[in-house]
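Engineer: the following block contains a protein sequence and its predicted model.
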Amino acid sequence: MVSAFTAGNYSFIPAVFQYSSGAAADPGFEIERVRFDRLLPLAEGFATAADYIRSAGRPLTSFCACELRSPAAFTEDGFRAFNEHYVKTLAEWEIYDGATNPVARSNVCPEIDPPAESSFYAFSFTRPKADAPPSFVIAGGAEAREGAGSYVERTVRYRDLSLEGIKDKVRFTVGQMEARMAAFGFSWTDTSAVQAYTIRDFHPVLADELVRRGAVRSGLTWHFARPPVVDLEFEMDCRRVRRETVI
C-alpha cells in the first residue's frame, strides 16, 4: 500500500513510527540527494538540511529521506529511545503527525572510526522539475521480518553466521528491497544506486543472490558498517535519483 504525502510532493510506503519503507516523487517533481562531505551531528545535520532545502525554495515538508550513522548498534530499547528523539524534529517540520512518518531512512553503524554521536551522512528532498523521470529512495532494511514481536523473534537465521545463514539473510534482504520497489511499480532495472551494510563476508553469495537478480546493474556500494540493532548482520537500501550533490 502506498500513501500520498501531498505537503512534500511525494508518496510513501507506510511502515513504523520512525520511518517509512520508501518515498517516491510525485509527477512533476524529482528527488535530490545531498551528501555531507563530513558527518554532521544530528541537530547540526537537521539544521544544515533545513537551510539547504529553504535555499532551494522548498518547504521543509519536502524532506523525504535521510541516511544516518550511529556510534554502535542499539539494543531494542535504545533504538526506540533514539527514534523517539529523532522524530521530534520531523514533528516540528510538520512531517510526522505523531503516528505516521513518510520519511524513508537508513541508520547504520560504521565498524571502524564511528562517529561519537548519531550523525547525518545524507538526506533527500523533492523539488519541482516538469520533465522529471521517476525517482525514489527505498529505506534501509535488514534481515528482520516486519510485524509484531522482538527482533530476536523476527530475525532471519538469528545469530547464524554460517555461509548458509548469511545466504538466507542476504536473500531475505534483497527480496525485501524488491517488494518495496514493486509497491511503487519499480524494480532493480530502475535503480541508479544500491548500497549494502555489513561487516560479514557476503562475497560467496554475491553472484547468486544479488548479481543474477539484477541488483548490481549500477554497481554496489559496500559500507563496512553494522545495521542499527544488535545481532542484525546485513542491510541494504537503493534509489533512483538523477540529481546528487555533495556539500
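Structural biologist: Happy to help now that I have it.
Engineer: C-alpha only now, for contacts and for neighbours.
Structural biologist: OK.
Engineer: quick one, strands of this protein?
Structural biologist: 3-5, 10-12, 22-25, 29-41, 63-69, 104-110, 119-128, 136-142, 193-197, 221-223, 225-226, 235-240, 243-246 (DSSP state E).
Engineer: please identify the most buried of these.
Structural biologist: strand 22-25 (a mean of 31; mean count of other C-alpha atoms under 10 Å).
Engineer: longest helix in this protein, by number of residues?
Structural biologist: Longest helix in the chain, counting residues (DSSP state H): helix 163-184.
Engineer: what lies in contact with that helix?
Structural biologist: 1-2, 13, 21-22, 24, 138, 141-143, 156-157, 160, 187-188, 202, 204-205, 209-210, 215, 233-238 (C-alpha atoms under 8 Å, 6 or more residues apart in numbering).
Engineer: hang on, the earlier thing: nearest to Leu90, of the strands of the chain?
Structural biologist: strand 63-69 (9.0 Å; C-alpha to C-alpha).
Engineer: how far off strand 29-41 does the closest one point, in degrees?
Structural biologist: Calculated by axes from the mean of the first three to the mean of the last three C-alpha atoms, to 10 degrees, strand 63-69 forms an angle of 30 degrees with strand 29-41.
Engineer: ok and strand 63-69 relative to strand 119-128, angle-wise?
Structural biologist: 160 degrees.
Engineer: put this next to the first one:
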Amino acid sequence: MNPIDFAAGNYRYVPSVFQYSAGAAALPGYHVERVMFRNPVPLKEGFARIAGLIQGAGRPLTSFCACELRSPAPFDDAGFKAFNEVYVGTLAEWGIYDPATRANPVARSNVCPEIGGPPEPSFHAFSYIAEGDAGVPQFVISGSGEAREGAGPYAERIVRLNDTSPQGLREKGVFVLEQMEKRMAAFGHGWPDTTAAQVYCVHDIHPFLADEIVRRGAARCGLSWHYNRPPVVGLDYEMDCRSVAVERSL
C-alpha cells in the first residue's frame, strides 16, 4: 500500500481497484472539505451539482477526491461491475480516472439504507481538496466490507459468508477494522488522527465489537452506526473513516 501522488488534484492516494482507491490524502498546503447533501442526489444530477460546487469554489474538477454513495439495494457481482463502469465514465471526463491504466485516485463508500433508501444510486456526500494547510492530517479512507482483496467473485472472498452469528459478525468486524488501520497506516496515520468513522450494518454487531473498537482506539473519533447494508450481496459489514478540516451540508 504505497501512496501515489495525483498532482492534478493536489492529493495522493492508495491504489486499489478500478472503481475506487483505498484512500486519499491532501498534499502539503491543502486540506479536505466534505459536503453532505441533506437528501440523496441521483448520480447524474449529483455529478453536475458537484462540478458546479467545486468550480464555484475556484478549484479544478480533478480536486474531487472522495464520495459517499447510497444505493437502493445490494448489487450482484455483474450489476456492481456495470454500475462502476458508468460511475468511472464521468471521472474519466473530468481527467481523474485513466481508462488505459484503470487507475482511480478517488476514495469511495457505497451502502444501501435498509429504511428509506433512494430509488436509484445517489450521492450522499463528497469531498474535494481545497487550498490552505489545515495543520493536521487530512484524509478520507474508502469504505471496506469484509471481503479479502482479489479478483474472484465476492462470494469466494467474503469473511464468514452468510454467517451472522455473534462470532461470525465479530470476525467480520475485526477484519474491517484492520483494513481501516492498514489504509490509514499507508499515509502514516491512525485512529488518533481521525475526526469521524462510520459503521454500516443491519445486524446488532456493536455488543460483539465494542471492546475491540475501544482497544484499537476507534471509539475516540466520533464513531457513528448506521442501519445500512454494504453494496454487494453477501456482505454484512462496512466501515469508513476520515480526518477532514471542513464539513458542511446543503
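Structural biologist: Cool, the structure landed. Since the model is a prediction, treat every value here as computed from it, not as a measurement.
Engineer: figure out which of the strands of structure 1 is closest to Ala50 of structure 1.
Structural biologist: Across these, closest to Ala50 of structure 1 is strand 63-69 (C-alpha to C-alpha), at 8.7 Å.
Engineer: relative to strand 104-110, how tilted is the closest one?
Structural biologist: Using the same axes, to 10 degrees: strand 63-69 of structure 1 against strand 104-110 is 10 degrees.
Engineer: pull up the aligned stretch in structure 2 for strand 63-69 of structure 1.
Structural biologist: Mapping strand 63-69 of structure 1 onto structure 2 (TM-score structural alignment) gives residues 64-70.
Engineer: check the mean deviation of the matching stretch from structure 1.
Structural biologist: Superposed on structure 1, stretch 64-70 of structure 2 shows a mean distance to its aligned partners of 0.2 Å (mean C-alpha distance after the TM-score superposition for structure 1).
Engineer: check the offset of that stretch from the chain's centre.
Structural biologist: Per C-alpha atoms, centre = their mean, to the nearest Å, the displacement of stretch 64-70 of structure 2 from the mean C-alpha position of its chain is 7 Å.
Engineer: Ser118 of structure 1 pairs with which position in structure 2?
Structural biologist: For Ser118 of structure 1, the aligned residue in structure 2 is Pro121 (criterion: TM-score structural alignment).
Engineer: if you could redo that for Glu153 of structure 1, that was the one I meant.
Structural biologist: Under TM-score structural alignment, Glu153 of structure 1 pairs with Glu156 in structure 2.
Engineer: burial measure for its match, as a count.
Structural biologist: Other residues near Glu156 of structure 2 number 12, with proximity taken as other C-alpha atoms under 10 Å.
Engineer: ok, now how distant is it from Glu178 of structure 2?
Structural biologist: Remark: distance between Glu156 of structure 2 and Glu178 of structure 2 (C-alpha to C-alpha, to the nearest Å) = 20 Å.
Engineer: repeat that for Glu212 of structure 2.
Structural biologist: 11 Å.
Engineer: who's more crowded, these two?
Structural biologist: Ranked by neighbour count (other C-alpha under 10 Å), Glu212 of structure 2 and Glu178 place Glu212 first, with 17 against 12.
Engineer: trace the more buried one over to structure 1, please.
Structural biologist: Glu212 of structure 2 maps onto Glu209 in structure 1, by TM-score structural alignment.
Engineer: what do you get for Cys221 of structure 2?
Structural biologist: Using TM-score structural alignment as the criterion, Cys221 of structure 2 maps onto Ser218 of structure 1.
Engineer: likewise Gln179 of structure 2?
Structural biologist: Per TM-score structural alignment, Gln179 of structure 2 is aligned with Gln176.
Engineer: now do the contacts for Ala26 of structure 2.
Structural biologist: Ala26 of structure 2 touches 10-12, 32, 129, 138-139, counting by C-alpha under 8 Å, 6+ apart.
Engineer: in JSON lines: these, plus distance to Glu85 of structure 2.
Structural biologist: Below are the contacts of Ala26 of structure 2 laid out as JSON lines (distance: C-alpha to C-alpha, whole Å):
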{"residue": "Asn10", "distance to Glu85 of structure 2": "25"}
{"residue": "Tyr11", "distance to Glu85 of structure 2": "23"}
{"residue": "Arg12", "distance to Glu85 of structure 2": "23"}
{"residue": "Val32", "distance to Glu85 of structure 2": "26"}
{"residue": "Ile129", "distance to Glu85 of structure 2": "24"}
{"residue": "Gln138", "distance to Glu85 of structure 2": "28"}
{"residue": "Phe139", "distance to Glu85 of structure 2": "25"}
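Engineer: what residue in structure 2 is paired with Tyr86 of structure 1?
Structural biologist: Per TM-score structural alignment, Tyr86 of structure 1 is aligned with Tyr87.
Engineer: got a list of what its match touches?
Structural biologist: Per C-alpha under 8 Å, 6+ apart, neighbours of Tyr87 of structure 2: Gln19.
Engineer: how close does it sit to Ile141 of structure 2?
Structural biologist: Here the criterion is C-alpha to C-alpha. By it, Tyr87 of structure 2 lies 19 Å from Ile141 of structure 2.
Engineer: Arg38 of structure 2 now?
Structural biologist: In terms of C-alpha to C-alpha, Arg38 of structure 2 sits 22 Å off from Ile141 of structure 2.
Engineer: before we move on, what about Pro74 of structure 2?
Structural biologist: Taking C-alpha to C-alpha, one finds Pro74 of structure 2 at 21 Å from Ile141 of structure 2.
Engineer: what's the answer for Ile4 of structure 2, then?
Structural biologist: 15 Å.
Engineer: likewise Ile54 of structure 2?
Structural biologist: From Ile54 of structure 2 to Ile141 of structure 2 the distance is 20 Å (C-alpha to C-alpha).
Engineer: now which residue in structure 1 aligns to Ile141 of structure 2?
Structural biologist: By TM-score structural alignment, Ile141 of structure 2 lines up with Ile138.
Engineer: quick one, what contacts that match?
Structural biologist: 21-23, 104-105, 177, 180-181, 237-239.
Engineer: JSON lines for these, including distance to Val229 of structure 1?
Structural biologist: Converted to JSON lines, these look like this (distance: C-alpha to C-alpha, whole Å):
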{"residue": "Ser21", "distance to Val229 of structure 1": "17"}
{"residue": "Gly22", "distance to Val229 of structure 1": "20"}
{"residue": "Ala23", "distance to Val229 of structure 1": "23"}
{"residue": "Ala104", "distance to Val229 of structure 1": "17"}
{"residue": "Arg105", "distance to Val229 of structure 1": "14"}
{"residue": "Met177", "distance to Val229 of structure 1": "19"}
{"residue": "Arg180", "distance to Val229 of structure 1": "21"}
{"residue": "Met181", "distance to Val229 of structure 1": "23"}
{"residue": "Asp237", "distance to Val229 of structure 1": "16"}
{"residue": "Cys238", "distance to Val229 of structure 1": "20"}
{"residue": "Arg239", "distance to Val229 of structure 1": "23"}
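Engineer: that's all I had, so thanks and see you.
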